[in-house]
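> Okay, sequence plus prediction incoming.
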Amino acid sequence: MPIDIWLIYVATVLALMSTPGPSQMLMLSNSAINGLPRAWLTAAGDLTANLIQMLAAGLGLATVIATSAEALTVVKWAGALYLLWIGLRTLRRSMKPISHSASRRASLRTLWLQGFVTSAANPKAVVFFAALFPQFIDPELPFWPQFLVLSATYIAIDGAFLTGYGAGAHWLSQRLKGEARRWLDRIGGSCMILAAVLLGMKNAASR
């Protein structure tokens, strides 16, 4: 892949990620509540869903998925409702006495699943990858090497963004104790609810 094309692609991805979305809100919340090392499972779930979406685009499945409106709608709204439930549960848990705070951390499996569902439920994700990649593919060159470069670049940039959001939230959580820490948990739960609302708005807009 020519370096100039790759640099344009990097700039495009950076521009697309400049505004926080549901995945970033979830990473903020899970890092604040569970700590950055555990929240990396959330990032891993998000990137796993991205990888599957990229493979679907590369294999030509994106068009099929995008045209299956009913199935796609179910996935989208199920993901939004799942995030809403997690956010409400987190808020309810933050209302308990501080002595219960040690039990607030989610399991590693749950953290991964939250990241995966949030990314997979993005209503435009598969279509996004299907529309983005062709713009930077040279038909005169072998497809899969170019596709792998584009995919690896996206994963690296997305992972860096998620880690940055998570590190900031983790740094803040380490310096808050007692009642302030409970308020941080409430903010984390609110971020999850906001992520659910963002997904819901995208779902409604895509109809």
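Done, it's in. Residues are numbered from 1 along each chain as shown.
> CA atoms for contacts and neighbours, from now on please.
Will do.
> so which helix or strand takes in the nearest residue to Ala120 once chain neighbours are set aside?
With sequence-adjacent residues excluded and distances taken as Cα to Cα, 6 or more residues apart in numbering, Ala120 is closest to Ala49, at 5.5 Å. Secondary structure assigned from DSSP states H and E places Ala49 in helix 36-58.
> do Leu132 as well
helix 125-132.
> Run through who's touching the helix holding Ala49.
Helix 36-58 is contacted from outside by 23, 27, 30-31, 62, 108-109, 111-120, 125-127, 129-130, 147, 151, 155, 158-159, 162-163, 166-167, 170, using Cα atoms under 8 Å, 6 or more residues apart in numbering.
> Check it against this one:
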Amino acid sequence: MTFSVWLTMAPLLMLLSLGPGPNNFTAMHNGIQVGARKAVIAVVGRNLAFSILMLVSALGLGAVIVSSAFWFSVVKWVGVAYLFYVGIKTWHSAAVVLEEHETENGTKAKRGHQARMRQEFLVAISNPKAILLFTAIFPQLLDLSKSVPEQFFWMGVTFCCTEFIAAYVYAMSGKQIRRLIRSPKGLRNMNRGMGSVFVLASAFLATASRI
């Protein structure tokens, strides 16, 4: 892949990454809870899931999932159920006293890196829209006169990098929201708001189609 082709492709992938979706909402939520740095670290889980989905698409299995109503529905409804679960769990999160979870550098994580990575992974791997992206959009960016595996590899690496950037943008916005929360009531309202976002995301995912 030439540098000029990459320069054309990278902004498009950046725009795709910046689009609102379940994983970016997860990054925002983590940014609110534990700060931008830890939220971005959690994106390792998201990119692991996307790497698996990209490999599946490169092997042609993604096209099977997209063309099969049954398998597309299986992936979709698993994703819907998980996002709904995350939404309800977030809604009912206890409104603890904020000072108990703060240090001079910010907010302590009530969960470790692995738990946040696992959440990002599960949200990403159960989203059929990601399979559609890698199956329907990535091939359109390929130059069939050149090595396809090499191009797919660099597109994948670029996309994973743009996902880190997008997550940072959403996590920073969450961090700014977090600074406005200074009471248990505010934390409770914040949790309910983010819980509603996840439930709404599950509703949008439920409307996903193969077209």
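That came through, no problem. Just so it is clear, the model here is predicted, and its values are computed rather than measured.
> Quick TM-score on the pair, please.
Once the chains are laid over each other, their TM-score by TM-score structural alignment, normalised by the length of the first structure reads 0.83; 204 aligned residues with a Cα RMSD of 2.7 Å.
> how deep is the residue nearest to Ala120 of the first structure tucked in, by neighbour count?
Look at Ala49 of the first structure: counted by other Cα atoms under 10 Å, it has 22 neighbours.
> Is the residue of the second structure positioned farthest from its centre part of a helix or strand, or is it coil?
The outermost residue of the second structure, judged against the average C-alpha position, is Ser145 (32.7 Å), by Cα atoms, centre = their mean. At Ser145 of the second structure the chain is in coil, as set by DSSP: H, G, I helix; E, B strand; the rest coil.
> Mind telling me what it corresponds to in the first structure?
Matched by TM-score structural alignment, Ser145 of the second structure corresponds to Glu140 in the first structure.
> Tell me which residue lies nearest the centroid of the second structure.
Centre-most residue of the second structure, counting by Cα atoms, centre = their mean: Asn23, 2.0 Å.
> give me the element that residue is part of.
Secondary-structure assignment from DSSP H and E places Asn23 of the second structure in helix 22-34.
> mean shift between that helix and the first structure?
When the first structure is superposed, helix 22-34 of the second structure averages 1.7 Å from its matched positions, counting by mean Cα distance after the TM-score superposition for the first structure.
> Which strands or helices does that helix pack on?
helix 36-41, strand 106-107, helix 113-125, helix 148-179, helix 184-206 (3 or more Cα pairs under 8 Å, 6 or more residues apart in numbering; DSSP states H and E).
> Please repeat the previous calculation with a cut-off of 7 Å.
In terms of contacts (3 or more Cα pairs under 7 Å, 6 or more residues apart in numbering; DSSP states H and E), helix 22-34 of the second structure is packed against helix 36-41, helix 113-125, helix 148-179, helix 184-206.
> Nearest to Lys89 of the second structure, out of those?
Set against Lys89 of the second structure and scored by Cα to Cα, these come closest in helix 184-206, at 7.3 Å.
> And that closest one, how far out from the chain middle?
The chain centroid and the centroid of helix 184-206 of the second structure are separated by 16 Å under Cα atoms, centre = their mean, to the nearest Å.
> List the neighbours of it that are in contact with it.
22, 29, 76-77, 80, 83-84, 86-88, 90-91, 93, 95-98, 181 (Cα atoms under 7 Å, 6 or more residues apart in numbering).
> let's go with 6 Å and repeat that
Val80, Leu83, Phe84, Gly87, Ile88, Thr90, Trp91, Ala95, Val96, Val97 (Cα atoms under 6 Å, 6 or more residues apart in numbering).
> Stretch 86-99 of the second structure now?
Taking Cα under 6 Å, 6+ apart as the rule, stretch 86-99 of the second structure contacts Pro184, Leu187, Arg188, Asn191, Arg192, Gly195, Phe198, Val199.
> Of those residues, which is the most crowded?
Phe198 (29 neighbours).
> What's that one aligned with over in the first structure?
Per TM-score structural alignment, Phe198 of the second structure is aligned with Met192.
> Tell me how many other residues surround Val74 of the first structure.
Residues within reach of Val74 of the first structure, counting by other Cα under 10 Å, total 11.
> For Pro123 of the first structure, see how far away it is.
Distance of Val74 of the first structure to Pro123 of the first structure, computed by Cα to Cα, to the nearest Å: 10 Å.
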